[in-house]
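>>> Below: sequence and its predicted model.
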Amino acid sequence: MFTDSHCHLSFPELSGNIATLRERMHSAQVTRALCVCTTLEEFDDVHRLALQYPELWSSAGVHPDNEGVREPDVETLCQLASLPRVIAIGETGLDYYRLNGRTVADMEWQRERFRTHIRAARLCRKPLIIHTRGASSDTLAILREEGEGEHDGRQAGGVFHCFTESLDVARAALDLGYYISFSGIITFKSAHELREVVAFTPLDRLLIETDSPYLAPVPHRGKTNDPSLVPFVAQQVADIKGISVATVGERTWANFDLLFQPVISEHPSL
């Protein structure tokens, strides 16, 4: 029994083939997936999937890389987060990987967007889905500045998804009370240092994901990814930690429940 904690089934590579994908998930014992929103314009499509299929859930947010899209505000994010089967805010965060001739100082719009998501998550008590690439210092600093890690009862918490950062960043994320989610990247031959992060991350703070349609794990690397392949990520975690893949599946399933418990508990039969 596996949970894909982050996928994009509304993207065109996957959206036209949902029936087949659900069959593939069933065959692979992937019984839940979180469909993650990347723009407000996309939200209705993401949410519709969660409303239509009991094994799917959704989030509400605007990806840091997306420009020229509707800008979120706290009120809008909280309104969307209050809808049935919306269990998280995001994905959000910072991405300085492609500055396209700009400086980090020029990315203040991204930092303000991130702060908006954090404030919404803390207000409406939904976990954050954090994306950080080439920007981990600012990501952690802003989370702290906005009150995350204070454990004062107002913590949004959440997950650093598709983690590719250093061991020091992982330690800092864990210290803030966040979970860490690993994708098919940990199966790549070159991912030696990332596998060390997997070994370090406590099993009770770990999630697995596909980030599909991207980052298909070995032996499917280079192909279109989908939630049915998340057991390959689980197997790599199991190999690194010297435990069974069944244990990884059970523990990451439970971790998903713990992170999103306030919403999951409203639907105990799903």
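That came in fine, so what should we check first?
>>> make it CA atoms for all contacts and neighbour counts henceforth
Fine.
>>> ok, then the element right after the strand ranked longest in the chain?
Using DSSP state E to define each element, the chain has its longest strand at strand 86-95. Counting by DSSP states H and E, the element after strand 86-95 in chain order, helix or strand, is helix 108-124.
>>> Tell me the helices and strands packed up against that following helix.
helix 74-81, strand 86-95, strand 128-133, helix 136-145 (3 or more Cα pairs under 8 Å, 6 or more residues apart in numbering; DSSP states H and E).
>>> Indicate which one of those is closest to residue 190.
Smallest distance to residue 190 across the helices and strands packed on helix 108-124 (Cα to Cα): 17.7 Å, for strand 128-133.
>>> how far is the closest one from where the chain is centred?
7 Å (Cα atoms, centre = their mean, to the nearest Å).
>>> what helices or strands is that strand leaning on?
If you count contacts as 3+ Cα pairs under 8 Å, 6+ apart, strand 128-133 packs onto strand 86-95, helix 108-124, strand 158-160.
>>> Of those, which is nearest residue 167?
Closest of the helices and strands packed on strand 128-133 to residue 167 is strand 158-160, at 13.0 Å (criterion: Cα to Cα).
>>> Work out the gap between the closest one and the centre of the chain.
Worked out by Cα atoms, centre = their mean, strand 158-160 lies 7 Å from the chain centre.
>>> just checking, what packs against the very next helix or strand once past it?
Heading C-terminal from strand 158-160, the first helix or strand you meet, by DSSP H and E, is helix 167-175. On a contact count with 3+ Cα pairs under 8 Å, 6+ apart, helix 167-175 meets helix 136-145, strand 179-182, helix 192-200.
>>> Just say which of those is most tucked in.
Highest mean neighbour count among the helices and strands packed on helix 167-175 (mean count of other Cα atoms under 10 Å): strand 179-182, with a mean of 26.
>>> helices and strands around the strand or helix carrying residue 51, which ones?
Using DSSP H and E, the element containing residue 51 is helix 43-52. Helices and strands touching helix 43-52, by 3+ Cα pairs under 8 Å, 6+ apart, are strand 30-35, strand 56-60.
>>> Tell me the buried residues in that helix?
By 16 or more other Cα atoms under 10 Å, the buried positions in helix 43-52 come out as 43, 45-47, 49-51.
>>> what about versus this one:
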Amino acid sequence: MPAAVPAHRGGAVVDSHTHLASCDAPPAEIVAEAVAAGVTRIVTIGCGRESSEGAVALADAHPEVYAAVGVHPHDSDAWTDDDARWMADLASHPRVVAIGECGLDHFYDNARRDNQQRAFRAQIAVARDAGLPVVVHTRDAADDTVRILRQEAAGHPVIIHCFSMPERVDDVTAEGWYASFAGPLTFPKSLALREAAAALPADRLLVETDAPYLAPVPRRGRPNRPALVAHTLERLAEVRGLTVADADALTSANAAAVFGW
């Protein structure tokens, strides 16, 4: 087990976004470690057809695991109508709780921006048809992300994963979107992010790891795991002026509301 996993305080910690198949140990080991640390539910995320099908298989194999299915913006150049079809088929599985991650990435621009927007809009449509929340990846693309979500997802549940738009707190609040905070909330220089976490509505806050990426302090720079989500939860509790137990209860209730379990 990684060092410095906070002791479980009797709550029901939820890791709302992780990539179990990409972690640095077999998924069964990662899940068992998380459960031992007090994590009761994990949403493992698809980024394409193969990883989405794998996420569903992991959700079938582990009662603590649920799946999201989608196509990452990096792969948007290859998007076809067939992607919407297989995604809709997987969305009917009882262990699938969201569509995503999908969205826009203007930092890497690994796909053409028009294709990113096309795939993003199509996946929002799948989410609406399936009655599932949409999990959004956005990087250096806040303006376009907000615009498209307003056009395509009005009134629909939206989760901004690894929240990194502190300058758009007013928009996120007005639209009722969920903000899921990951390891960067714990980084020393993330003052604006912590101010956003303090300002956003309490009933729209989630925590995640995005494992194996973005490990929180004190594990920053090393592979992340769902067991470490408690570090982010503790930082969220601090900035909100809550006990860890109350922050745990809050984010767990929010996860139950948006994912429907």
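Great, that's in hand. The model shown is predicted, which means the values in this text are computed figures rather than measured ones.
>>> Where in the second structure does the longest strand of the first structure fall?
Under TM-score structural alignment, strand 86-95 of the first structure corresponds to residues 96-105 of the second structure.
>>> roughly how far is the matching stretch from the heart of the chain?
On Cα atoms, centre = their mean, the centre of stretch 96-105 of the second structure falls 8 Å from the chain's centre.
>>> Show me what residue 31 of the first structure lines up with in the second structure.
By TM-score structural alignment, residue 31 of the first structure lines up with residue 40.
>>> check contacts around its match.
By Cα atoms under 8 Å, 6 or more residues apart in numbering, the residues touching residue 40 of the second structure are 12-14, 34, 64.
>>> measure the aligned partner of residue 127 of the first structure in the second structure to residue 224 of the second structure for me?
By TM-score structural alignment, residue 127 of the first structure lines up with residue 133 in the second structure. Going from residue 133 of the second structure to residue 224 of the second structure by Cα to Cα, to the nearest Å gives 25 Å.
>>> Check residue 201 of the second structure too.
According to Cα to Cα, residue 201 of the second structure and residue 224 of the second structure sit 27 Å apart.
>>> circling back to that earlier point, mind giving me CSV with the buried residues of helix 43-52 of the first structure and columns for distance to residue 116 of the first structure?
Below are the buried residues of helix 43-52 of the first structure laid out as CSV (distance: Cα to Cα, whole Å):
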residue, distance to residue 116 of the first structure
43, 17
45, 22
46, 21
47, 21
49, 25
50, 24
51, 26
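>>> sorry, back to before: can you pull the contacts of the match of residue 127 of the first structure?
97-99, 127, 156-159, 258-259.
>>> hmm, which two among the residues you listed are most spread apart?
Spatially, the most separated pair among the contacts of residue 133 of the second structure is 97 and 156, at 14.0 Å (Cα to Cα).
>>> In terms of neighbours, single out the busier of those two.
The residue with more neighbours, out of residue 97 of the second structure and residue 156, is residue 97; 25 against 18, by other Cα atoms under 10 Å.
>>> Now do the nearest residue to that one once chain neighbours are set aside: how many residues are near it, please.
Nearest residue to residue 97 of the second structure, sequence neighbours excluded (Cα to Cα, 6 or more residues apart in numbering): residue 259, at 5.4 Å. Residue crowding around residue 259 of the second structure was assessed by other Cα under 10 Å; the count is 18.
>>> thinking again about what came up before, please work out which of the helices and strands packed on helix 43-52 of the first structure is packed deepest.
strand 56-60 (a mean of 29).
>>> what residue lies at the spatial centre of the first structure?
The centroid of the first structure falls nearest to residue 161 when counting by Cα atoms, centre = their mean (4.0 Å).
>>> So that residue versus residue 141 of the first structure, what's the distance?
Distance check for residue 161 of the first structure against residue 141 of the first structure: by Cα to Cα, it reads 17 Å.
>>> Over to residue 79 of the first structure?
Residue 79 of the first structure sits 27 Å away from residue 141 of the first structure, taking Cα to Cα as the criterion.
>>> contacting residues around the aligned partner of residue 9 of the first structure in the second structure?
Taking TM-score structural alignment, residue 9 of the first structure has residue 20 as its aligned residue in the second structure. Listed by Cα under 8 Å, 6+ apart, the contact partners of residue 20 of the second structure are 27, 30, 44-45, 55, 211-212.
>>> Looking at these, which one is closest to residue 74 of the second structure?
residue 45 (14.7 Å).
>>> Would you agree the closest one is in contact with residue 96?
No: here residue 45 of the second structure does not reach residue 96: they are 9.8 Å apart, not a contact under Cα atoms under 8 Å.
>>> shared neighbours of these two, anything?
Residues touching both residue 45 of the second structure and residue 96 by Cα under 8 Å, 6+ apart: 67-69.
>>> which one of these is nearest residue 176 of the second structure?
Distance ranking of these against residue 176 of the second structure, using Cα to Cα, places residue 68 first at 20.5 Å.
>>> what does that closest one align to in the first structure?
Per TM-score structural alignment, the equivalent position to residue 68 of the second structure in the first structure is residue 59.
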